[in-house]
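Undergrad: Pasting the sequence and the predicted model now:
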Amino acid sequence: MPYQLLLTSLENGVFTITINRPDKLNALNTRVIEELSTAVEEVYHNPEIKSAIITGAGSKSFVAGADISEFLQLDALQGEELARRGQQMVFDKIENAPKPVIAAVNGFALGGGCELALACHFIIASETARFGQPEVNLGLIPGYGGTQRLVQVAGKGRAMQLIMTGELINAADAMQYGIVNSVVKPEELLDKAKEILSVINSKAPLAISRVIASINAFDHTQAGYDYEIKKFGECFGTEDLKEGATAFLEKRKPNFKGK
């Protein structure tokens, strides 16, 4: 089907989904979430698709977070619904896909972009990739599963530090922390992802789907994600969130007051 903000292609059973908002560093907005949901449905239901890659257009960014301009008008309940809708429509759907979905991170993977990469079954990164969950700079927390999935791959201590500081890390550090599987030169990124998937695609599809389901079942409960959604929504009832988002859009340092 035609998309406005995605580019898609299918070659040798590999379905490549490219988020195509390079002028906005491929930031997630409502339209991108809706189109990603539809594209991931294709992965589920199109028998010609054996596996998928999610990447970003251009050389600067995979996905540089969410579209902050959409945040300022939301209250606590609307913020909670934003997180729940995104998790159900895209992030949970990717993680539980019966076919391999890998992230090819070509630049900034920040906030919702880092969460999108973490929702994939594993991550291949270019040397130029940067990862981070900087939501605290907005008076916010990750809302698309970051507090849960980052712990699963990097451990509690690393996740605590990365999310509480909002610091960015490079691809080499992300690999050291267990977030990334491989780091390659930018021009080799998609070829490397396709090379790995060509091996996986040669295996028994029903066995692969059961590998995904079984690994996801390890120490994985919905309660943590639901709790994150609730706490994400609560942030939208604070003065700090409005100050953080406004400061971001005005390109100034926020003045948080703990209210």
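TA: Perfect, I can see it now.
Undergrad: From here on, just use CA atoms for contacts and neighbour counts.
TA: Will do.
Undergrad: Break down this protein into its helices, ranges please.
TA: With DSSP state H as the definition, the chain shows helices at residue ranges 30-45, 76-86, 92-95, 112-119, 146-154, 156-165, 171-176, 189-201, 205-216, 222-235, 239-249.
Undergrad: Residues touching the longest one, excluding its own?
TA: If I follow you right, that is helix 30-45. 3, 5-6, 15, 17, 19, 49-52, 86, 89-90, 93-94, 97-99 (Cα atoms under 8 Å, 6 or more residues apart in numbering).
Undergrad: For ChimeraX, what selects the buried ones among the residues you listed?
TA: Of these, the buried ones go into a single ChimeraX selection, burial set by 16 or more other Cα atoms under 10 Å:
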select :5,6,15,17,19,49,50,51,52,86,89,90,93,94,97,98,99
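Undergrad: Now intersect the contacts of helix 30-45 with the strands, please.
TA: Cross-referencing the contacts of helix 30-45 with the strands (criterion: DSSP state E) gives Leu6, Phe15, Ile17, Ile19, Ser51, Ala52 as the overlap.
Undergrad: Ala154: what's it in contact with?
TA: In this structure, Ala154 makes contact with Tyr177, Gly178, Ile179, judged by Cα under 8 Å, 6+ apart.
Undergrad: For burial, what's the neighbour tally of the closest residue to the last one other than its chain neighbours?
TA: Nearest-residue entry for Ile179: Val153, 5.6 Å, with adjacent residues in sequence omitted and distances by Cα to Cα, 6 or more residues apart in numbering. Summarising burial for Val153: neighbours were counted as other Cα atoms under 10 Å, giving 16.
Undergrad: Ok, Gly145 next?
TA: Burial measure for Gly145: 25 neighbouring residues, criterion other Cα under 10 Å.
Undergrad: Then Tyr177?
TA: When neighbours are counted by other Cα under 10 Å, Tyr177 registers 16.
Undergrad: Against Glu167, how distant is it?
TA: Between Tyr177 and Glu167 the computed distance is 14 Å (Cα to Cα, to the nearest Å).
Undergrad: what do you get for Thr147?
TA: Taking Cα to Cα as the criterion, Thr147 is separated from Glu167 by 15 Å.
Undergrad: ok, the two, which is more surrounded?
TA: Taking other Cα under 10 Å, Thr147 and Glu167 do not tie; Thr147 has more neighbours (21 against 15).
Undergrad: For that one, give its distance to Met160.
TA: Distance from Thr147 to Met160, by Cα to Cα: 8 Å.
Undergrad: With Asn201 instead?
TA: If you go by Cα to Cα, the gap between Asn201 and Met160 works out to 36 Å.
Undergrad: who has more neighbours, these two?
TA: Neighbours were tallied for Asn201 and for Met160 using other Cα under 10 Å; the higher tally belongs to Asn201 (20 against 15).
Undergrad: Second structure follows, compare the two:
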Amino acid sequence: MELQTITIKREDYVSIVEINHPPANTLSSQTITELREAFQILKDDIDTHAIIVTGAGRFFVAGADIKEFTEAFGDYDAAFAMAEAGQALCDEIEQMKKPVIAAINGAALGGGLELSMACHLRLAAEDAVLGLPELNLGLIPAFGGTQRLRKLVDMPTALEMILSSKQVKGKEAAEIGLVQAAVKGDELMDTALTLANSLVAGKSMTSVKRALECVVQGADEALEHGLERERVKFAELFLTDDAKEGITAFVEKRKPDFKHQ
């Protein structure tokens, strides 16, 4: 499939997924489909160890394609399918076994903020605007926004942002825990690349993917189930060459030579 609204480029072991759907990088059905395709490509790419998602131009993602909403008036099944497609994209991103960072370069509204919340970590430009304005349209966030926002910020803050359609700048988003940090716009990509490299450089992807699985899946489970998975994944690593290499290198006081298997 030829990607028309998405570009992928790599810097070392970090792949950058850039949404390029002018004028506002809206999440049209085509863009959602292409993002899902892009993540499937990167999921199986052995040279991609971490992923950054960002937007081209002034926008991260300004929201869903409202024009497509008009086609679903009076059609429950069509509207349900729209929400289902957006949620599927966000679920696939969240379940990636490689760290995914949202570099929010501009407005991240509605589906755009929901997309960023599905990423494992978020950085924002100081002047970026983040919010869920769906109630102004007589709708609700439906790409996972009602669920993921309340996990990232406290319940009252989540309710205020959703019910009032309040928008926050990057700095305030960092203060409430919605993003990890807010930086100057011209420093955003360098900061994101530095963060991405810090997550995977010098590490075996065999352990990175298991750590992600334990944290992400454990977030929605009872503690006992999360601890069981942790034991299993820990034991699995002792069957890998990389764990043997990492432990041996530590004992021998040298850098490990991981093969990611």
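TA: Structure received. This is a predicted model, so every value here is computed, not measured.
Undergrad: Got a TM-score for the two of them?
TA: The pair, once superposed, lands on a TM-score of 0.81 when counted by TM-score structural alignment, normalised by the length of the first structure; 218 aligned residues with a Cα RMSD of 1.2 Å.
Undergrad: Which residue, other than its chain neighbours, is closest to the residue most central in space within the first structure?
TA: In the first structure, the C-alpha nearest the mean C-alpha coordinate belongs to Leu116, at 1.1 Å (Cα atoms, centre = their mean). If you skip the residues right next to it in sequence, Leu116 of the first structure has Phe91 as its closest partner in space, 6.5 Å away by Cα to Cα, 6+ apart.
Undergrad: from what I can see that neighbour touches Cys114, true?
TA: No - with the criterion set as Cα atoms under 8 Å, Phe91 of the first structure and Cys114 do not qualify as a contacting pair; they are 11.2 Å apart.
Undergrad: rewinding a little: contact partners for the residue nearest to Ile179 of the first structure?
TA: Val153 of the first structure neighbours (Cα under 8 Å, 6+ apart): Tyr177, Gly178, Ile179.
Undergrad: can you tell me how far the closest residue to the first one other than its chain neighbours sits from Gln148 of the first structure?
TA: Read it as Tyr177 of the first structure. With sequence-adjacent residues excluded and distances taken as Cα to Cα, 6+ apart, Tyr177 of the first structure is closest to Ala154, at 5.4 Å. Remark: distance between Ala154 of the first structure and Gln148 of the first structure (Cα to Cα) = 10 Å.
Undergrad: Isn't Leu249 of the first structure up against Phe71?
TA: No - the criterion here is Cα under 8 Å, and Leu249 of the first structure misses it with Phe71 at 10.8 Å.
Undergrad: So which of the two has more stuff around it?
TA: Legend: neighbour count by other Cα under 10 Å for Leu249 of the first structure and Phe71, higher for Phe71 (17 against 11).
Undergrad: Pull the contacting residues for the aligned residue in the second structure for the more buried one.
TA: Phe71 of the first structure maps onto Phe69 in the second structure, with residues paired by TM-score structural alignment. Neighbour list for Phe69 of the second structure: Ala79 [criterion: Cα under 8 Å, 6+ apart].
Undergrad: likewise the one 10 residues further on?
TA: Counting by Cα under 8 Å, 6+ apart, Ala79 of the second structure touches Phe69, Ala72.
Undergrad: Would you check how far apart it and Ala142 of the second structure are?
TA: Shown here: Ala79 of the second structure relative to Ala142 of the second structure, a distance of 10 Å by Cα to Cα.
Undergrad: Now for Ile196 of the first structure, how many residues are close by?
TA: For Ile196 of the first structure, the tally of surrounding residues (other Cα under 10 Å) stands at 12.
Undergrad: Which residue in the second structure aligns with it?
TA: Using TM-score structural alignment, Ile196 of the first structure sits opposite Leu195 in the second structure.
Undergrad: For its match, which residues are in contact?
TA: Taking Cα under 8 Å, 6+ apart as the contact definition, Leu195 of the second structure lies against nothing.
Undergrad: Kindly recompute the last result at 10 Å.
TA: For Leu195 of the second structure, the contacting residues are Ala50, Ile52, Ile101, Leu121, Leu123, Met189, Ala201, by Cα atoms under 10 Å, 6 or more residues apart in numbering.
Undergrad: Would you list the buried entries among these?
TA: Counted by 16+ other Cα under 10 Å, these give Ala50, Ile52, Ile101, Leu121, Leu123, Met189 as buried.
Undergrad: Which pair in those has the greatest spatial separation?
TA: Ala50 and Leu123 (14.7 Å; Cα to Cα).
Undergrad: Include distance to Val211 of the first structure when you put the contacts of Val153 of the first structure into CSV, please.
TA: Supplementary listing: these in CSV, determined by distance: Cα to Cα, whole Å:
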residue, distance to Val211 of the first structure
Tyr177, 23
Gly178, 19
Ile179, 19
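Undergrad: Run the residues you listed past the second structure and keep the common ones.
TA: Among the contacts of Val153 of the first structure, the ones whose aligned partners also stay in contact in the second structure (both residues aligned by TM-score structural alignment, their matches' Cα atoms under 8 Å) are Gly178, Ile179.
Undergrad: quick one: which of the contacts of Val153 of the first structure is nearest to Gly58 of the first structure?
TA: Distance to Gly58 of the first structure, by Cα to Cα, is smallest for Ile179 among these, at 22.3 Å.
Undergrad: wouldn't that closest one be in contact with Phe131 here?
TA: Yes - counting by Cα atoms under 10 Å, a contact exists between Ile179 of the first structure and Phe131, whose distance comes to 9.2 Å.
Undergrad: and these two? which has more neighbours close in?
TA: In this view Ile179 of the first structure and Phe131 are compared by other Cα under 10 Å, and Phe131 has more residues nearby, 30 against 26.
Undergrad: Identify the residue of the second structure aligned to the more buried one.
TA: Using TM-score structural alignment, the partner of Phe131 of the first structure in the second structure is Leu130.
Undergrad: Against Leu159 of the second structure, how distant is its match?
TA: When distances are taken as Cα to Cα, Leu130 of the second structure and Leu159 of the second structure turn out to be 15 Å apart.
Undergrad: for Ala196 of the second structure, same thing?
TA: Ala196 of the second structure is 31 Å from Leu159 of the second structure, where distance means Cα to Cα.
Undergrad: repeat for Leu115 of the second structure
TA: Distance from Leu115 of the second structure to Leu159 of the second structure, counting by Cα to Cα: 19 Å.
Undergrad: And Gly63 of the second structure, by the same measure?
TA: 19 Å.
Undergrad: hang on, the earlier thing: assess the claim that the match of Phe131 of the first structure and Leu109 are in contact.
TA: Yes - using Cα under 10 Å, Leu130 of the second structure is in contact with Leu109, at 5.5 Å.
Undergrad: and for these two, which residues touch both?
TA: Counting by Cα under 10 Å, 6+ apart, the common neighbours of Leu130 of the second structure and Leu109 are Phe60, Val61, Ala62, Ser116, Gln167.
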